[in-house]
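[1] sequence and predicted structure below; questions after.
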Amino acid sequence: MKSIILKGIVIILFGFLSSCATDDTQIVARFTELVMADEFDTEGAPNSAIWGYDIGTGDNGWGNNELQYYTDRSENVTVQNGVLIITAKEEAFNGASYTSARLLTKGKFEQTYGRFEARMRLPYGKGLWPAFWLLGDDSNGTEVWPQIGEIDIMEYVGDEPTIMFGTVHGPGYSGGESIGKPYQLENDRFDTGFHVFGVEWGPNYINYYVDDVLYNQITPDDVPGEWVFNRGPFYIILNLAVGGALPGSPNEETVFPQTLLVDYVRVYKNSNN
């Protein structure tokens, strides 16, 4: 039996700059104290003690010209058979041509530093844009993006099923100037099986992992502006966008509905966090 433990502006992205850390300078830290986990073992709506929702089309398609209307309907977000299912559908809904869902832990679970990871199977098709990311709290609107900071643990465009990427956004390196690196699977695809996407985030570094492979580290030396990741806390967002600046619109070969499947989300810290 699985259990649930609780303690305690997607932005236009045309490209990104690669970080500079090399393997022999990377810091590897392990966070072992589990402080939040959703194993999605309760059927129906996601646990409201952990997850809230963004609803609607946002400002200018959530800042990215996205095409979907985000809902909290069971047609777009539900838990079944131990898996969170976020479904993008092609349908007319409140003036939009597509629906999907965007979940967030803002005001429910937020943390500075630690390991944040999720085991997911990604969708496939032109115009699909799932993401698993962290956003700094805006202090009830008194601070603005990108000053609040953004850590994209996993982004992916559905017509490139072997490639994902992780990035950071901050003042002087946001949107198309974000700092990050792609990761490509060999002899596998992200839409045909589950993979674990994670970061280990500590003072002055963020390590990026796929299936426990450390493929990138970003430090203050890698960003051309203020390092805003020693502030906090940050909250988690899971979403499946349709269309927008990064993936472009769906085409005649894109099959709907499409699903983002999440087996679990877990957050760890160490005793000195």
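    Received, thanks. For clarity, every value in this text was computed on a predicted model and none was experimentally measured.
[2] drop to CA atoms for contacts and neighbour counts, all remaining ones
    OK.
[3] now do the strands in the stretch 1-150 of the chain.
    In the stretch 1-150 of the chain, the strands defined using DSSP state E, counting those that start in this stretch lie at 4-6, 16-18, 33-38, 52-53, 68-70, 77-80, 83-93, 96-100, 102-104, 110-111, 114-121, 128-136, 150-155.
[4] okay, now the one to match up with it:
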Amino acid sequence: MSARAEARHTRLVHRLAGIMLVLVVVSAGIVSHWSADKPAKDEPVKQESAARAGPCPAAKLPDYAGGGKKAPTWSDEFAGSAVDKRRWSIRDQTSLSFDQARIRSRNVSVRDGRLVIQARRESSGGRDFSTGYLDTIGRFSQRYGRWEIRARLPVTAGASRGLWPAFWLRADDAPGEIDIMEAWGTPANHPHAKPSTYAWNLHQDTRGGGGNVHGWGTAAGKASLADGFHVFAVDWSPRCIVFSLDGKRTGAVSMKSAPWLKQSLQGKVNIRLNFQVGSRYWGWADPKHPERTRLPADFVVDYVRVYGS
């Protein structure tokens, strides 16, 4: 081969290698993004929980609540006339980056022995709606145990588009998250969102990327979660994370089947209670069609209880 031909050959090899490298990087990015984020608007939600769940037999797992006989390590029965500031921080005059509501402390109250987080149709902070958000950061956190909430969700059929109540846990000093309950009002962009269903999730890294496992639960008889109170719970032990609705298991993930959980949920977790309005994936509340999102709407909590070993 001549020197000129050899040079051309070398340049071609380098160019092809560069193209292959770019394709590999782009493909890796697409795979990483797909595994971490929710699917695009019209894609079916992947039921990863069934594939990722390992053996979590109830007989071999701790009963943190002792069949309801043990005393909670932390609880709020909302027996007073206002939110207990020793237990909760109430956020005020702030916003999340991905919904339509301004967070206001005045949207959080205690009425008749129950916590009420209310979403309202009002212009606030450049947004068309307002809502509330509580957490226990710096007040309470725990590693392992049972977390449960008894609540009535604002997911009235056909009149709650964009309403998004949630009860979840965030690691104090790690990037992981446990979503015990998330629900979405209707009409929604996705058929999984129904008045009788809710979702649970595990996130490896709330900053983006990493693993995600999720599943769904349905009320007995497919009753609307807006028509009465239901108990949403998670039992987190060193072996498994088990989700339940009204005492019935709705999903389980073994720590061995998702080994990233050990690092992403390292240490203690705090409690979050919030009520968002609108999302790109499930649907935006349209101010021009108020009949699709009936407001004000209340996320009503009877109690929050946490049990330990």
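    That came in fine, so what should we check first? All values reported here derive from a predicted model rather than from experimental measurement.
[5] rewinding a little: which one of the strands of the stretch 1-150 of structure 1 lies nearest to residue 26 of structure 1?
    Set against residue 26 of structure 1 and scored by C-alpha to C-alpha, the strands of the stretch 1-150 of structure 1 come closest in strand 16-18, at 14.8 Å.
[6] how far apart are the closest one and its match in structure 2?
    Averaged over the aligned pairs, strand 16-18 of structure 1 sits 4.0 Å from structure 2 after superposition, using mean C-alpha distance after the TM-score superposition for structure 1.
[7] picking up where we left off before, most tightly packed of the strands of the stretch 1-150 of structure 1?
    Compared across these, strand 68-70 shows the largest average neighbour count, a mean of 28 (mean count of other C-alpha atoms under 10 Å).
[8] list the contacts for residue 154 of structure 1?
    Residues near residue 154 of structure 1 by C-alpha atoms under 8 Å, 6 or more residues apart in numbering: 131, 132, 133, 164, 165, 166, 197, 198.
[9] in structure 2, what residue corresponds to the fourth one?
    Structural correspondence for residue 164 of structure 1 with respect to structure 2 (TM-score structural alignment): residue 198.
[10] okay, and its match sits in which element?
    Per DSSP states H and E, residue 198 of structure 2 falls inside strand 197-203.
[11] what helices or strands is that strand leaning on?
    Counting contacts by 3 or more C-alpha pairs under 8 Å, 6 or more residues apart in numbering; DSSP states H and E, strand 197-203 of structure 2 is packed against strand 177-182, strand 212-218.
[12] got the buried residues for stretch 219-239 of structure 1?
    219-220, 222-223, 227-229, 232-239 (16 or more other C-alpha atoms under 10 Å).
[13] identify, from those residues, the entry nearest to residue 42 of structure 1.
    Nearest to residue 42 of structure 1 among these: residue 238, at 18.2 Å, using C-alpha to C-alpha.
[14] relative to residue 11 of structure 2, how far out is the alignment partner in structure 2 of the closest one?
    Aligning on TM-score structural alignment places residue 238 of structure 1 opposite residue 273 in structure 2. Distance, residue 273 of structure 2 to residue 11 of structure 2, using C-alpha to C-alpha, to the nearest Å: 59 Å.
[15] before we move on, back to that, could you dump the helices and strands packed on strand 197-203 of structure 2 to CSV with distance to residue 307 of structure 2?
    Converted to CSV, these look like this (distance: least, C-alpha to C-alpha, whole Å):
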stretch, distance to residue 307 of structure 2
strand 177-182, 15
strand 212-218, 22
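[16] what about the residue lying closest to the match of residue 164 of structure 1 once chain neighbours are set aside, distance to residue 279 of structure 2?
    Distance criterion C-alpha to C-alpha, 6 or more residues apart in numbering; nearest residue to residue 198 of structure 2, sequence neighbours excluded, is residue 183 at 4.6 Å. The gap separating residue 183 of structure 2 from residue 279 of structure 2 is 12 Å, by C-alpha to C-alpha.
[17] higher neighbour count, these two?
    residue 183 (25 against 18; other C-alpha atoms under 10 Å).
[18] just checking, that one touches residue 166?
    Yes: using C-alpha atoms under 8 Å, residue 183 of structure 2 is in contact with residue 166, at 6.7 Å.
[19] that's a strand at residue 30 of structure 2, yeah?
    No: going by DSSP: H, G, I helix; E, B strand; the rest coil, the assignment for residue 30 of structure 2 is helix, not a strand.
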